[in-house]
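Enquirer: No letters, just coordinates:
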C-alpha cells in the first residue's frame, strides 16, 4: 500500500479517531484500575518521538497488551485514552534506560513514529489514538511540577489532569494552535522550504497563533513575515492534530495581493511561486528538477492537492 492509499486526499495522518474517549470514566479510579487489570485492555507505549512495537510474523504491532507493555519496561502509570470496541486503550511511557534494553531484541523495536506512519507500518486508523498517547505522555513528562508553586503534582482524571497537593492548582494538557496555509495568485501557489527539509522539498508556510490573535490575522501575519506577501480572503479547510509535541494544525487558504517575495532567511531557506502543473508533479514526485511537495502524511500535502484538483483558493 502506497502513502497515497494510506492518506487519500482529505485524510492526512492523525485525523481518523477510532476511540470512544469515554470521558465519563476518567473520574472513577476504581473503574480505571479494573480496566488496567482487564486482559482485553491494550496500550500504546511511547518513548519521545518513537513507539514500542511488537514484532511478529514479519510485521509490527503497536497495540500491546498491558502485560506485554509492562514486561517491555513501560512505566506502570497509565493514561486512559478511551474505548475501542468496548475494550480500554491506554497510553504509557517508558524510560530511556528501559528503551535502551529493547534495542537488540528481535521480538520488539523502538521505532520513530513518523517514519513508520509514512511507510504504512502502523495502520493509519490507529494514528489518532497514538497521537493522543504521545501528546499526553509527553505532557506528563514535562509538567511534573506545579507552575504556580513548584510542588510535585499528581496525575488525576485518568491522566487528563494534574493536581497540586500544596496550592490546589489544577493543570490540564494544552494544545498549541498552528496555522498552515496555501497562498495562491491565479494559477500559482506559494511554497517555501526550511533548512531541515529533505533536499528539493517545498511545503506550505506555517506558524504558531500568538496570544489574543485570530486565525485570520495569524495567517496574514505569518505569510507577510516569512515571504513579504500580503494576503486577503483567508479561508478554512480542515485541521490535523500534530503530536510534536502537541499542536493542532489549522489548514487555511489565502489569496495574495502581491507577488514580489522577500524571504525571511531566519525562518526559511527559500520561497517561490509554483504553477499548478508544477505543484502536481511535485506531489507525485515527477518534477523534472527533482523537486517534491509535502508527504501525504501531512496536511500541507492535502492543501496543495486540493488546489491542484481545482478546489480551494
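Expert: Looks like it came in fine. Here the structure is a predicted model, which means the values were calculated and not measured.

Enquirer: C-alpha only now, for contacts and for neighbours.
Expert: Will do.

Enquirer: mind listing the helices for the stretch 201-313 of the chain?
Expert: 215-227, 276-283, 299-308 (DSSP state H, counting those that start in this stretch).

Enquirer: could I get these as TSV with distance to residue 16 and mean neighbour count?
Expert: Formatted as TSV, the helices of the stretch 201-313 of the chain follow (distance: least, C-alpha to C-alpha, whole Å; neighbours: other C-alpha atoms under 10 Å):
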stretch	distance to residue 16	mean neighbour count
helix 215-227	24	20
helix 276-283	22	20
helix 299-308	13	24
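
Enquirer: Of all those helices, which one is nearest residue 77?
Expert: Minimum separation from residue 77 across the helices of the stretch 201-313 of the chain (C-alpha to C-alpha) falls at helix 299-308, 32.5 Å.

Enquirer: got the angle for that closest one vs helix 276-283?
Expert: Helix 299-308 runs at 140 degrees relative to helix 276-283, counting by axes from the mean of the first three to the mean of the last three C-alpha atoms, to 10 degrees.

Enquirer: list the helices and strands helix 299-308 packs on?
Expert: strand 176-185, strand 231-242, strand 247-256, helix 276-283 (3 or more C-alpha pairs under 8 Å, 6 or more residues apart in numbering; DSSP states H and E).

Enquirer: change it to 10 Å
Expert: strand 176-185, strand 188-193, strand 231-242, strand 247-256, helix 276-283 (3 or more C-alpha pairs under 10 Å, 6 or more residues apart in numbering; DSSP states H and E).

Enquirer: Show me how far the third one is from its chain's centre.
Expert: Relative to the chain's own centre, strand 231-242 is displaced by 16 Å; criterion: C-alpha atoms, centre = their mean, to the nearest Å.

Enquirer: ditto for the second one
Expert: Distance, stretch centre to chain centre, for strand 188-193: 22 Å (C-alpha atoms, centre = their mean).

Enquirer: Check the gap between residue 207 and residue 287 for me.
Expert: The gap separating residue 207 from residue 287 is 27 Å, by C-alpha to C-alpha, to the nearest Å.

Enquirer: ok so, going back, quick one: closest of the helices and strands packed on helix 299-308 to residue 20.
Expert: Nearest to residue 20 among the helices and strands packed on helix 299-308 is strand 231-242; the distance by C-alpha to C-alpha comes to 16.7 Å.

Enquirer: what helix or strand is residue 30 on?
Expert: Using DSSP states H and E, residue 30 falls within helix 29-36.

Enquirer: What is the burial count for the nearest residue to residue 17 once chain neighbours are set aside?
Expert: Once flanking residues are discounted, residue 17 sits nearest to residue 128: 5.3 Å by C-alpha to C-alpha, 6 or more residues apart in numbering. Around residue 128 there are 21 other residues, counting by other C-alpha atoms under 10 Å.

Enquirer: Next up, a structure to set beside the first:
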C-alpha cells in the first residue's frame, strides 16, 4: 500500500465560519420559523449572495421565511450572531428576493469568490437542498418521509426507517512522474481542450490510498508508488467529498488510456503547461475546484490567470 503523509492544501468551501449547533438538532423547534431565525435561500445549487466592493460574495440571510408552504423542510445550518440559520430551498424566486445588490448565484461557479466566513453555510445549504430534492420517498417501501433532527434525518411514516444525508467520497490526485512532470487528462465527457488531474469515486471496502492507485492504474495504466494526502473539499454538486492527494509514479512508462473514460492524457512540465495555456491549446478547471488547487500546488503558483 502507498505511504501516507499529512494534509497541507487549502481550498474553497473548506473554512468554518459558523457554529453548526449540531447538539440542538434534536430540539423540537430547532428548524421551526421564528423571530430568532434567519434564512439562507437556495434553489437547485444556487444560493442568495451579495457582492461587496472588492468582488467578494457574502451570504444573504433573510429575516422572513421565503418558502410558500409547499416546498422542502427547513434545515438548521447552525448559529450566527445569536440567530438560528436555516436553509430554505425554494422552487421559484419570489419578487421579495429580487432586490438590488443580491441574487441567486450558482455556487459551483462562484465558490472561489465566497467570503471565508460564509463558505460552510453555503456548502451545507446547497448539499442539504440537493438531498431533500432527491430523497422524497422511503427506499424500502415507497412511503412518504418526514423530517426530524432539524432536517438532517428523514423518517418513513410507515416503517420508521431513517435516511441520512448522503456523501460520496472521491479521490482526486496530482500524479507526478520521475521528472516531476504532471499528468493531465481530458475525460471523454469533457469539452475539447479541457484538462484536469485524475479523479474517481472510492469503492466499498477500499482505502483512500488504494483508491488513488486503482484509479490511476485503471484510467492511464500507471503504477503509483507513493501518495500524500493534502486536504479535502466538500463538493455539493450534488453530494461529493473530494479527498486530494499528491501521487508519485517514478517508473511510469507509456500511458495506456481507458478509452471509454479518458479521451487523451499526457505528462506536462511546468514550461510545457505554461506554453499550452498561453497558446490556448488547453483549459484548466476553475479556481473553485480541488483539481485546480492541486495543479497550482504543483505549478508553484496559479497556472492560469
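Expert: Great, that's in hand. Quick caveat: nothing in here was measured; it's all calculated off a predicted structure.

Enquirer: From residue 191 of the first structure, how far off is residue 218 of the first structure?
Expert: For residue 218 of the first structure, the distance to residue 191 of the first structure equals 17 Å [C-alpha to C-alpha].

Enquirer: follow-up on the earlier one: can I get the helices and strands packed on helix 299-308 of the first structure in JSON lines with distance to residue 222 of the first structure?
Expert: Formatted as JSON lines, those follow (distance: least, C-alpha to C-alpha, whole Å):
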{"stretch": "strand 176-185", "distance to residue 222 of the first structure": "8"}
{"stretch": "strand 188-193", "distance to residue 222 of the first structure": "12"}
{"stretch": "strand 231-242", "distance to residue 222 of the first structure": "10"}
{"stretch": "strand 247-256", "distance to residue 222 of the first structure": "12"}
{"stretch": "helix 276-283", "distance to residue 222 of the first structure": "22"}
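
Enquirer: For the counterpart of residue 42 of the first structure in the second structure, which three-state class applies?
Expert: Structural alignment (TM-score structural alignment) places residue 42 of the first structure against residue 38 in the second structure. When classified by DSSP: H, G, I helix; E, B strand; the rest coil, residue 38 of the second structure comes out as strand.

Enquirer: How about the contacts made by residue 38 of the second structure?
Expert: Residue 38 of the second structure sits next to 60-65, 79-80, 82-88 when contact means C-alpha atoms under 10 Å, 6 or more residues apart in numbering.

Enquirer: Now the buried members of those residues.
Expert: 60, 61, 62, 65, 79, 84, 85, 86, 87, 88 (16 or more other C-alpha atoms under 10 Å).

Enquirer: Please say which position in the first structure the last one maps to.
Expert: So that's residue 88 of the second structure. Mapped onto the first structure by TM-score structural alignment, residue 88 of the second structure lines up with residue 92.

Enquirer: What of the first one?
Expert: In the first structure, the residue paired with residue 60 of the second structure is residue 63, using TM-score structural alignment.

Enquirer: same check, this time on the fifth one
Expert: With TM-score structural alignment as the criterion, residue 79 of the second structure lines up with residue 83 in the first structure.

Enquirer: excluding its backbone neighbours, what's nearest its match?
Expert: residue 20 (5.1 Å).

Enquirer: quick one: secondary structure of the nearest residue to residue 30 of the second structure once chain neighbours are set aside?
Expert: Nearest in space to residue 30 of the second structure, with sequence neighbours left out and distances taken as C-alpha to C-alpha, 6+ apart, is residue 150 at 5.6 Å. Secondary structure, three-state DSSP: residue 150 of the second structure is helix.

Enquirer: Residue 150 of the second structure and residue 22 of the second structure, how far apart?
Expert: Applying C-alpha to C-alpha, the value for residue 150 of the second structure to residue 22 of the second structure is 9 Å.

Enquirer: go on, residue 29 of the second structure?
Expert: Residue 29 of the second structure is 13 Å from residue 22 of the second structure, by C-alpha to C-alpha.

Enquirer: Find residues that contact each of those two.
Expert: Contact criterion C-alpha under 10 Å, 6+ apart; residues shared by residue 29 of the second structure and residue 22: 149, 150.

Enquirer: which one of the two has more residues nearby?
Expert: Just comparing residue 29 of the second structure and residue 22: by other C-alpha under 10 Å the higher neighbour count belongs to residue 22, 15 against 12.

Enquirer: what's the nearest residue to that one once chain neighbours are set aside in contact with, if anything?
Expert: Leaving out its chain neighbours, the residue that sits closest to residue 22 of the second structure by C-alpha to C-alpha, 6+ apart is residue 78, at 7.2 Å. Shown in contact with residue 78 of the second structure (C-alpha under 10 Å, 6+ apart): 17-25, 30-31, 84-87, 120-121, 124.

Enquirer: again, but for residue 127 of the first structure
Expert: 13, 14, 15, 16, 17, 18, 113, 114, 117, 133.

Enquirer: now swap in residue 122 of the first structure and tell me
Expert: Shown in contact with residue 122 of the first structure (C-alpha under 10 Å, 6+ apart): 53, 59, 60, 61, 62, 63, 113, 114, 115, 116, 130.

Enquirer: What separation do you get for the second one and residue 278 of the first structure?
Expert: Using C-alpha to C-alpha, one gets 37 Å for the distance from residue 59 of the first structure to residue 278 of the first structure.

Enquirer: Which residue in the first structure aligns with residue 222 of the second structure?
Expert: Here residue 222 of the second structure is matched to residue 229 in the first structure, going by TM-score structural alignment.

Enquirer: Does its match touch residue 257 like I think?
Expert: Yes. Here residue 229 of the first structure reaches residue 257: they are 7.1 Å apart, a contact under C-alpha atoms under 10 Å.

Enquirer: Which neighbours do these two have in common?
Expert: residue 183.

Enquirer: These two - which one has more neighbours?
Expert: Neighbours were counted for residue 229 of the first structure and for residue 257 using other C-alpha under 10 Å; residue 229 has more, 22 against 14.

Enquirer: Pull the number of nearby residues for residue 3 of the first structure.
Expert: So residue 3 of the first structure, with other C-alpha under 10 Å, has 16 neighbours.

Enquirer: Residue 35 of the first structure now?
Expert: Neighbourhood size, residue 35 of the first structure [other C-alpha under 10 Å]: 18.

Enquirer: Now do the same contact list for it.
Expert: Counting by C-alpha under 10 Å, 6+ apart, residue 35 of the first structure makes contact with 29, 41, 42, 80, 87, 88, 89, 90.

Enquirer: got CSV for those residues, with distance to residue 171 of the first structure too?
Expert: Shown next, in CSV, are the contacts of residue 35 of the first structure (distance: C-alpha to C-alpha, whole Å):
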residue, distance to residue 171 of the first structure
29, 18
41, 27
42, 26
80, 17
87, 28
88, 24
89, 23
90, 20
